[in-house]
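Peer 1: Pasting the sequence and the predicted coordinates here, then a few questions.
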Amino acid sequence: MEEATIFCARYLDDVESKLNRPVRLQEGPLSTGKSKKLSASKLYQAYRFILDNMESIHPYREHSHWDNRQVQVEGHKNFVDWFRSHINMLKRQNVHLDEEVINLAFGPLPDVTCYPAFGVNGYKFKTKAVEATRTTQNSGVVTVGDESKLFYGVIDEILAIQVPKMKSTVLFKCTWYDYREGLGWKKDDYNLISINTSRNSYIDEPFIYPSQVRQVYYSKDPKNQNWSVVCHWKPRDTYEVPEEGQHTKEEIEDEEINYVQSIDPCIPSKGITIDDGNIEWVRKDMGIGTFVSQKDLKGAKSFIGKNKKKSQIIQHAA
């Protein structure tokens, strides 16, 4: 009966139902935030991350007195202090500077806004603390690093950092798990990735933009207490459309096969023809077939007829 009901709901595609209702997920903070003062060390880390990802700051990273090693090591640690003093020196010399660069040199304010939940890219993210009293997971994240490495973690805080005269910047403060194979992650014979949640990395680089992550959830390994299996998923109504010529014919056919296999069997498939005046109620693709009694057949046809008339009346009234 459930299969017939869902089939009828999909047949009446001009009538809104739970199957075709679009997902309405708000982008941005999903609740009211609370203000707090961020510690000096965390504020410095957030400030450094913002500078590292601002295009207008890139020209100032090329310090003529540093070699490549100094830029990679000392520049990462000391660039913030050098940048602020360098901009102040240029201002005293009356050098024309971009307004954004001047504002960034001032630095962020210590007062930040904390949010428990945030929506982006069709995902609803929540902090690890929010999950403590719930059965669902929304704090797991994954991002792609250098050389296409995957970095897994959980969200500890969702912070809005404010730089004077600029829009606030929302950052996820995360705990990142060890990315080294064997120590931090491993893959089993079924290509399932497990993460060692007892080992952390990048402790001094906890921040990331919400747009740079996707959501995952972790399933505890019953045989290994410190390990969890990673589960990836895509939000509803989100599709990856390849560019023209991006995939070969074989890859497209494989994707179509996987897509068909993932469709609920109640959706019309081969052997079920749909026509305004001819509806075949026997599924020929199921071996011996699934037969519908005359009583159920009359009831289903009556249901479709009534709802089609109702839909026509609604459209006429509109």
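Peer 2: Looks like it arrived, so ask away.
Peer 1: going forward, measure contacts and count neighbours with C-alpha atoms only.
Peer 2: OK.
Peer 1: Skipping its backbone neighbours, what lies nearest residue 56 in space?
Peer 2: Excluding the flanking residues, the one nearest residue 56 by Cα to Cα, 6 or more residues apart in numbering is residue 101, at 6.8 Å.
Peer 1: was I right about that neighbour contacting residue 57?
Peer 2: Yes: taking Cα atoms under 8 Å as the definition, residue 101 is a contact partner of residue 57 at 6.9 Å.
Peer 1: mind listing the helices for the chain?
Peer 2: Using DSSP state H, the helices of the chain run over 2-11, 40-52, 68-72, 74-92, 99-106, 249-262, 294-317.
Peer 1: Contacts for the fourth one, please.
Peer 2: Contacts of helix 74-92 with the rest of the structure, by Cα atoms under 8 Å, 6 or more residues apart in numbering, involve 47, 48, 51, 60, 61, 97, 102, 105, 106.
Peer 1: from the chain's centre, how far out does that helix sit?
Peer 2: On the basis of Cα atoms, centre = their mean, to the nearest Å, helix 74-92 sits 34 Å off its chain's mean C-alpha point.
Peer 1: That one vs helix 99-106, what angle?
Peer 2: Computed by axes from the mean of the first three to the mean of the last three Cα atoms, to 10 degrees, the angle separating helix 74-92 from helix 99-106 equals 120 degrees.
Peer 1: between helix 74-92 and helix 40-52, how many degrees?
Peer 2: Angle of helix 74-92 versus helix 40-52, following the same axes, to 10 degrees, is 80 degrees.
Peer 1: If you count neighbours, what's buried in helix 74-92?
Peer 2: Buried residues in helix 74-92, counted by 16 or more other Cα atoms under 10 Å: 75, 79, 80, 83, 84, 87.
Peer 1: Can you add distance to residue 239 and give these back as CSV?
Peer 2: Listed next are the buried residues of helix 74-92 as CSV, based on distance: Cα to Cα, whole Å:
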residue, distance to residue 239
75, 40
79, 40
80, 40
83, 41
84, 43
87, 44
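Peer 1: who are the neighbours in contact with the most centrally placed residue in the chain?
Peer 2: Among the residues of the chain, the one closest to the centroid is residue 214, at 3.2 Å (Cα atoms, centre = their mean). Under the criterion of Cα under 8 Å, 6+ apart, the contact list for residue 214 reads 123, 141, 142, 143.
Peer 1: repeat that with 7 Å
Peer 2: Going by Cα atoms under 7 Å, 6 or more residues apart in numbering, residue 214 touches 141, 142, 143.
Peer 1: Which of the residues you listed ranks first by neighbour count?
Peer 2: residue 141 (24 neighbours; other Cα atoms under 10 Å).
Peer 1: which one is it nearest to, not counting chain neighbours?
Peer 2: Looking at residue 141 with Cα to Cα, 6+ apart, the closest residue is residue 215, at 4.6 Å.
Peer 1: Pasting the second one now:
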Amino acid sequence: MESLEADVAETLSLLEALFLPSFFDIMVHLMVHLPAQARIAGPVHFRSMWPVERFLMRLKGSVHTKSHPEGSIMEWSMFTECLTFCSRYLHETQFSRQFRDDEDNSITPFFRSLGRGLAGKCIVSLDHKTWLQAHRYVLFNYANIGSYLDKHAHYLSSIGLRNKRDINRTQHESFHEWFRLHVEERCEEEPEEIKILAKAPMMSAHKYSSYTINGFNFHTESYDEGRSVQNSGVALVAESTSFDRGNNDNTIIGNKPYYGIIKEILELNYHHKGNVVLFKCDWVDNRVQDKWVKTDQFGITSVNFKHLFNTGEKLSDEPFILASQAIQVYYVPDPIDKEWAAVVQSKPRDVYDFDNLEDEHIDNDNGLVVQLSDLNASVTVDIVNGTIPTIRTDIDGTLVDPKKTKK
């Protein structure tokens, strides 16, 4: 900063030899004082009067009765506040209108953009393991992939695999290759989305440090460091399949919550015909119930990040989730046991519950509706007719006569 202060005077002296004296007005001379002011007072946005002047201009424009300017400003303020509050519950306002989307996504709704990157956008080259894990997760979580999984399972049975455990493991390893060959054979009969997915994404992808979707701003763990808020926590309620011990055909299917930290945000490019955003996370090991993820009698879920799985080190790991599936949470460290942290579910910004409170949902920026899962669905509160009782009924109350208490 000291060198800038010395250089600016020399620079202005050199400019005086090139420009007329009328060029050097007070605004040009102001540059001489800017380095000293920045060194003494800090960044200009902490002491600028421009926002104050803009707000005073709005207040001045709200005065319609010059004999009572304060009343006009107060009336305008209440009117604006009421309209802003009501407009959040209406359609096609500045708070709920859809973002412009020039692309026709009627044929490929799966690739429709649900959010947008906020910071740290760059292009990275994926290694084969990361590429395969991401592509595999997209395939298995595509809504219309069920019929192809059944065909592949039938094919595996026909080549000698008998029990469901072996079929499930082999399908996880080889489905993406069989799917590509199967679609190439029936190329003209398949829908456009299936053709795009079968070609697999490119080895280069966009990488973000911050991404907004479903009303949440998600950050990577490295981008979250040093910030006062935590936006890297993520949770997912997913359907998990397990097998009974000693029985390779008896499957147990149930919903299970997963808790993790976002490590990377990747946007896969399907040969410029569609994009899919994924979060790569470190997941807390929840394979054994109430071991590293446990819930106490008060409904508070605690996790231990010293024990992770599906970190992406193995080729069979599943570290990715779709950005549209993510539920934002934050972790509060346990003051007694430092290895544990309590999970708190965040609420999306600018989302208001009305109409049907039981079916909580949010509207995306593009008009799509995404269901929000309740991570604490097992915790119940007795509410009669939608109202919480305000008096206790488990003990006898004491009646106080105000007339007798007066002296």
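Peer 2: Perfect, thanks for sending it. Bear in mind that the values here come from a model prediction, so they are computed numbers and not experimental data.
Peer 1: what TM-score do we get after superposing?
Peer 2: Put the two chains on top of each other and the TM-score (TM-score structural alignment, normalised by the length of structure 1) is 0.67; 245 aligned residues with a Cα RMSD of 3.4 Å.
Peer 1: re earlier: counterpart of the residue nearest to residue 56 of structure 1 over in structure 2?
Peer 2: Counting by TM-score structural alignment, residue 101 of structure 1 corresponds to residue 194 in structure 2.
Peer 1: any idea how far the aligned partner of the residue nearest to the centre of structure 1 in structure 2 lies from residue 305 of structure 2?
Peer 2: Using TM-score structural alignment, the partner of residue 214 of structure 1 in structure 2 is residue 327. Here the criterion is Cα to Cα, to the nearest Å. By it, residue 327 of structure 2 lies 18 Å from residue 305 of structure 2.
Peer 1: How many neighbouring residues does residue 152 of structure 1 have?
Peer 2: By the measure other Cα under 10 Å, the count of residues near residue 152 of structure 1 is 27.
Peer 1: What's the match for it in structure 2?
Peer 2: With TM-score structural alignment as the criterion, residue 152 of structure 1 lines up with residue 259 in structure 2.
Peer 1: so that match makes contact with residue 282?
Peer 2: No: if you go by Cα atoms under 7 Å, residue 259 of structure 2 and residue 282 don't touch, sitting 8.4 Å apart.
Peer 1: in stretch 326-346 of structure 2, what counts as buried?
Peer 2: Those would be 326-331, 333, 340-345, for stretch 326-346 of structure 2 by 16+ other Cα under 10 Å.
Peer 1: Oops, could you answer that again for stretch 127-141 of structure 1 instead?
Peer 2: Along stretch 127-141 of structure 1, the positions that meet the burial threshold by neighbour count (16+ other Cα under 10 Å) are 127, 128, 137, 138, 139, 140, 141.
Peer 1: isn't the first one right up against residue 139?
Peer 2: What it means is residue 127 of structure 1. Yes: look at residue 127 of structure 1 against residue 139 with Cα under 7 Å: they come within range, at 5.3 Å.
Peer 1: Mind listing the shared neighbours of those two?
Peer 2: Residues touching both residue 127 of structure 1 and residue 139 (Cα under 7 Å, 6+ apart): residue 155.
Peer 1: can you pull the buried residues of the longest strand that structure 2 contains?
Peer 2: Assignment by DSSP state E gives strand 251-269 as the longest strand of structure 2. Within strand 251-269 of structure 2, the residues scored as buried using 16+ other Cα under 10 Å are 257-269.
Peer 1: Show me what it is packed against.
Peer 2: Applying 3 or more Cα pairs under 7 Å, 6 or more residues apart in numbering; DSSP states H and E, we find strand 251-269 of structure 2 packed against strand 204-208, helix 221-224, strand 233-243, strand 275-284.
Peer 1: neighbouring contacts of that strand?
Peer 2: The set of residues external to strand 251-269 of structure 2 that reach it, using Cα under 7 Å, 6+ apart, is 201-202, 205-209, 220-221, 232-244, 275-284.
Peer 1: picking up where we left off before, just the helices and strands packed on strand 251-269 of structure 2: most buried one?
Peer 2: strand 275-284 (a mean of 24; mean count of other Cα atoms under 10 Å).
Peer 1: Give me the range in structure 1 that it lines up against.
Peer 2: Alignment of strand 275-284 of structure 2 against structure 1: residues 168-177, by TM-score structural alignment.
Peer 1: name the helices or strands packed onto the helix or strand harbouring residue 60 of structure 2?
Peer 2: Residue 60 of structure 2 belongs to helix 50-61 when assigned by DSSP states H and E. Packing partners of helix 50-61 of structure 2 (3+ Cα pairs under 7 Å, 6+ apart): none among the helices and strands.
Peer 1: how about it, aligned to which bit of structure 1?
Peer 2: Alignment note (TM-score structural alignment): helix 50-61 of structure 2 is unmatched in structure 1.
Peer 1: got it, and stretch 213-227 of structure 2?
Peer 2: Using TM-score structural alignment, stretch 213-227 of structure 2 pairs with 120-134 in structure 1.
Peer 1: ok, residues contacting the matching stretch?
Peer 2: With contact meaning Cα under 7 Å, 6+ apart, stretch 120-134 of structure 1 is reached by 25, 27-28, 116-119, 137-139, 154-157, 210-211, 215, 235.
Peer 1: quick one on the thing from earlier: can you tell me how far the match of residue 214 of structure 1 is from residue 296 of structure 2?
Peer 2: 21 Å.
Peer 1: cool, and residue 153 of structure 2?
Peer 2: Distance from residue 153 of structure 2 to residue 296 of structure 2, by Cα to Cα: 40 Å.
Peer 1: okay, the two: which has more neighbours?
Peer 2: Just comparing residue 153 of structure 2 and residue 296: by other Cα under 10 Å the higher neighbour count belongs to residue 153, 18 against 9.
Peer 1: ok, that one touching residue 165?
Peer 2: No: at 11.3 Å, residue 153 of structure 2 does not count as touching residue 165 under the criterion of Cα under 7 Å.
Peer 1: residues contacting residue 285 of structure 2?
Peer 2: Contacts of residue 285 of structure 2 were listed using Cα under 7 Å, 6+ apart, and they are 292, 307, 308, 309.
Peer 1: and if you look at residue 323 of structure 2?
Peer 2: Per Cα under 7 Å, 6+ apart, neighbours of residue 323 of structure 2: 277, 278, 279.
Peer 1: Looking at structure 1, which of these hold up?
Peer 2: Compared against structure 1 with both residues aligned by TM-score structural alignment, their matches' Cα atoms under 7 Å, the contacts of residue 323 of structure 2 retain 278, 279.
Peer 1: of all the contacts of residue 323 of structure 2, which comes closest to residue 369 of structure 2?
Peer 2: Proximity of those to residue 369 of structure 2 (Cα to Cα) peaks at residue 277, which lies at 17.6 Å.
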